[in-house]
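Novice: Need a 3D model of the following:
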Amino acid sequence: MHMTWKKAATLALKFAIPVAIIAWLANHIDWAQLSAQPKDYRLLACALAVAMIGLSLSFARWCLLVRCQGIALSMVEAFRLGSIGFLLNFVSAGSVGGDLFKAIFLAKQRPGKRIEAVASVFVDRGVGLFGLLLLVAFGLMLVQPSQSTEIDREQMQQIKAATAILTTVGTVVLCGLVFGGKGVDRLVRWGSQLAIVGPVVAKIGPPLRMFHAHPIAFLVSIVMSLGVHASMILSMYLIACGLYSDPPTLIEHFVIVPIGMLAAAMPITPAGLGVYEATIEWLYRIVPANPTSASGTLVALVFEIVKVAMATIGTVFYWTSSEELRESVEEAEEAEDGDEHNDGDEPNDPAIEMKQA
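Specialist: The predicted structure is shown next:
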């Protein structure tokens, strides 16, 4: 009711872009060929079940990381907040909306642990991305993409180089912060005083250093991240097998799907819609050693339907939620639209801290 024309235009644009991309991609699908071949609906049902297992594992990972920050959180509450957060990812650019909501609500529930609450969500996202990078690196080691054109070869080489650099840097930084001694603490304090990267170091460093007391839990969270992404990859592979007789192999999907997920994580469209499909379609053309008739666009679209089906759980939780939880959702939406402000009364506003991070 209070939506301004600027908010309305922004919201319309958020959804218009992915719809246009998906419409363009769908126009290039051979629907006649798809309808003519048999489909295995049992595999499609298994794909939904496997994706649900992966999503549940991601909620459990966040619960573990929250507890490592010294915040009490039950597994049931983690699943409730995680489900609503997953739902909110579909109405925000990229996948930030759900993270904002979880940070805001958790910070309100634990006023003395605001920084830790924001940090738990930030670390959860970082651990997830690191696990994704590990899977991309693993897949690229096992698969040699066919790379049909010079441009494709060059782009794949760039992806390999970027993956190697990011994985190496991420491993060194995480190992130093989690397993390092007092010298690392001094380095974090020094880095927090630097001009450009100082604020970022000040926000990321201390929360990650808290895992120095929980190294086993941190390693478990990384293993859980691998399990989350492996479940999503297997779900995509089952969808491809359910729709086509000659899809890319499971190992090839370990290259295709993580790269697509990394592209979808960029804050361009709601839940990465459109960007994800376009990336998967491109990778379906250049990665498989044997040419496939499978449409990466269609497989990705069906996977998006699976995600929407999982998001309905968040809808149920939202309908039965408390007023405080609904207020946190509204605050997260306002923060996404750039309407949040800090008037000086709350210097540690979780919405502002999360957006800055």
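Novice: contacts, neighbours, all on C-alpha from now
Specialist: Will do.
Novice: List the residues that contact Ser95.
Specialist: Taking C-alpha atoms under 8 Å, 6 or more residues apart in numbering as the contact definition, Ser95 lies against Asn89, Ala265, Met266, Pro267, Pro270, Ala271, Gly272.
Novice: For burial, what's the neighbour tally of the third one?
Specialist: By other C-alpha atoms under 10 Å, the residues close to Met266 number 17.
Novice: the strands in the stretch 201-350 of the chain, which residues?
Specialist: In the stretch 201-350 of the chain, no strands are found when defined by DSSP state E, counting those that start in this stretch.
Novice: where along it do the helices fall?
Specialist: Here the stretch 201-350 of the chain has its helices, by DSSP state H, counting those that start in this stretch, at 215-243, 250-264, 275-286, 296-319, 323-336, 350-356.
Novice: can you redo those as TSV with distance to Ala20 and mean neighbour count?
Specialist: Supplementary listing: those in TSV, determined by distance: least, C-alpha to C-alpha, whole Å; neighbours: other C-alpha atoms under 10 Å:
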stretch	distance to Ala20	mean neighbour count
helix 215-243	23	22
helix 250-264	16	23
helix 275-286	11	23
helix 296-319	13	19
helix 323-336	22	18
helix 350-356	28	20
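Novice: Let's compare: structure for the following, please.
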Amino acid sequence: MPSLSRTTRSRIVVAAKLTLGLGLIGALLWQAVRHEAFARISQQPKDWTLLGLALACCAVAVLISFLRWFCVARAGGVPLSVGEAGRLGALGFALNFVSLGSVGGDLFKAVFFARRHPGLRTAAVTTIVVDRALGLLILLIMCACGVLASGAAASQDAGVRIVAQLALGVGGVLTVAAALAFLPALSGPLAAAALRRIPLAGELAAEALIAWRAYRKRPGWLFGASVLTVAMHSLFTVSFYLIAAGLPLKHPGVADHFVIVPLALAAGGLLPLPNGLGSVEAVVELFYRALTGAIGDGTIVALTHRFAMLLLGAAAACFYVSNRAALVVDEDDAPTKAD
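Specialist: Purely as a prediction, here's the structure:
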């Protein structure tokens, strides 16, 4: 029997992930319908002001993510302007929904950015990897703070307890790994030489390690990016709460959402499902049930937030299309050195 090509295997994996995510959402929706959660929404008034504020919070959070990438690029010595970060960030954000995953959007962003700076391709791609890793690391630190403050790791609800303990464990491991990455001995010439001996990807890994060294020289930019990340995740958290408050549903308080939402977003970022499809909704539903006893309300809140992000994705696509001419510039006009 002939073996499947790499492209075919990749498509099968993507289809399986998409099926799993949609199946999980389908199961959650079925439970919500059974317990008349949708009936309550359709029959009772909604606070459109709060829902509009939730959309605004999401929009500002997305804009902050573009600015964070700018700071990360400057930390790595890559000459990325704020305008270019906004345009390429909008492209990547919009393509997240087309490619069904944030990694897909980042890939397109990396390709366009590398074309803009052909002499800095490895450094340019490294900025995107560091940007994504920083966002996840700060999110897990926020998870740990929320779990420790709320005592969720000792919850009587088994599901809540497991999710909280897993977040603490993964967050601790990644925090230690991030601290080790700043040790000169682990990113020096000997480490780069060792990476080069790895078959196939060794040379690329060594170049990425060399590019990473630049980040230790500009800690101020990384600190600024970290602060922006906290602001971004906080706005997303508030947007979930505003959606819950704007809909006729039972919902936890705003402080509880600073435990629920970071955990849900971390699950979406860590589990191999397209755009966190199903995993975010499942975690929000789990905590809503544990805290309010209502079935289906958490699913509706999470799906409403996903719809808001889809609207912003469409807006980002329109913004990029209307401004793409600004990216077509002569290489002589492009800066060659970061400030």
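Novice: returning to that earlier point: now the helices of the stretch 201-350 of structure 1 in CSV, with distance to Ala36 of structure 1?
Specialist: As requested, the helices of the stretch 201-350 of structure 1 are exported to CSV (distance: least, C-alpha to C-alpha, whole Å):
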stretch, distance to Ala36 of structure 1
helix 215-243, 11
helix 250-264, 24
helix 275-286, 21
helix 296-319, 15
helix 323-336, 44
helix 350-356, 48
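Novice: between those, which gets nearest to Ala26 of structure 1?
Specialist: Across these, the minimum distance to Ala26 of structure 1, taken as C-alpha to C-alpha, is reached by helix 296-319, at 7.1 Å.
Novice: now that closest one and helix 215-243, what's the angle there?
Specialist: Taking axes from the mean of the first three to the mean of the last three C-alpha atoms, to 10 degrees, helix 296-319 of structure 1 and helix 215-243 form an angle of 120 degrees between their directions.
Novice: Map Leu208 of structure 1 across to structure 2 for me.
Specialist: For Leu208 of structure 1, the aligned position in structure 2 is occupied by Trp212, per TM-score structural alignment.
Novice: how near is that match to Leu222 of structure 2?
Specialist: 12 Å (C-alpha to C-alpha, to the nearest Å).
Novice: go on, Ser42 of structure 2?
Specialist: Remark: distance between Ser42 of structure 2 and Leu222 of structure 2 (C-alpha to C-alpha) = 46 Å.
Novice: Please apply the same query to Asp131 of structure 2.
Specialist: With distances taken as C-alpha to C-alpha, Asp131 of structure 2 is found 10 Å from Leu222 of structure 2.
Novice: Likewise for Gly171 of structure 2?
Specialist: As for Gly171 of structure 2, its distance to Leu222 of structure 2 is 19 Å (criterion: C-alpha to C-alpha).
Novice: mind checking how far Val129 of structure 2 is from Asp106 of structure 2?
Specialist: As defined by C-alpha to C-alpha, Val129 of structure 2 lies at a distance of 9 Å from Asp106 of structure 2.
Novice: Between those two, which has more neighbouring residues?
Specialist: For Val129 of structure 2 versus Asp106, the count of surrounding residues by other C-alpha under 10 Å is larger for Asp106: 22 against 17.
Novice: Can you tell me what the more buried one aligns to in structure 1?
Specialist: Taking TM-score structural alignment as the criterion, the aligned counterpart of Asp106 of structure 2 in structure 1 is Asp99.
Novice: which ones are touching its match?
Specialist: With contact set as C-alpha under 8 Å, 6+ apart, Asp99 of structure 1 has these partners: Gly85, Val121, Phe122.
Novice: ok, now Val118 of structure 1?
Specialist: Taking C-alpha under 8 Å, 6+ apart as the definition, contacts of Val118 of structure 1 comprise Ala103, Ile104, Ala107, Pro350, Glu353, Met354.
Novice: Closest one to Val169 of structure 1 out of the residues you listed, please.
Specialist: Met354 (23.0 Å).
Novice: how close does that closest one sit to Val308 of structure 1?
Specialist: Counting by C-alpha to C-alpha - Met354 of structure 1 and Val308 of structure 1 are separated by 25 Å.
Novice: before we move on, what about Trp62 of structure 1?
Specialist: When C-alpha to C-alpha is the yardstick, Trp62 of structure 1 and Val308 of structure 1 sit 21 Å from each other.
Novice: And for the residue mapped onto Leu129 of structure 1 from structure 2, the neighbour number?
Specialist: Leu129 of structure 1 maps onto Leu136 in structure 2, with residues paired by TM-score structural alignment. Residue crowding around Leu136 of structure 2 was assessed by other C-alpha under 10 Å; the count is 20.
Novice: Is Leu136 of structure 2 in a helix, a strand, or coil?
Specialist: helix (DSSP: H, G, I helix; E, B strand; the rest coil).
Novice: didn't it look like it was pressed against Ala267?
Specialist: No. Leu136 of structure 2 lies out of contact with Ala267 (C-alpha atoms under 8 Å); the separation is 10.2 Å.
Novice: one step back: how near is the match of Asp106 of structure 2 to Val200 of structure 1?
Specialist: Asp99 of structure 1 is 17 Å from Val200 of structure 1, where distance means C-alpha to C-alpha.
Novice: Ok, Phe317 of structure 1 next?
Specialist: Applying C-alpha to C-alpha, one obtains 34 Å for the distance of Phe317 of structure 1 from Val200 of structure 1.
Novice: Name the helix or strand for the closest residue to Ala185 of structure 2 other than its chain neighbours, please.
Specialist: For Ala185 of structure 2, the nearest residue in space outside its immediate sequence neighbours is Ala191; the separation is 7.5 Å by C-alpha to C-alpha, 6 or more residues apart in numbering. For Ala191 of structure 2, the host element (DSSP states H and E) is helix 189-196.
Novice: And Gln158 of structure 1, by the same measure?
Specialist: For Gln158 of structure 1, the element it lies in under DSSP H and E is helix 150-179.
Novice: what packs against that helix?
Specialist: Of the remaining helices and strands, those touching helix 150-179 of structure 1 by 3 or more C-alpha pairs under 8 Å, 6 or more residues apart in numbering; DSSP states H and E are helix 114-142, helix 198-209.
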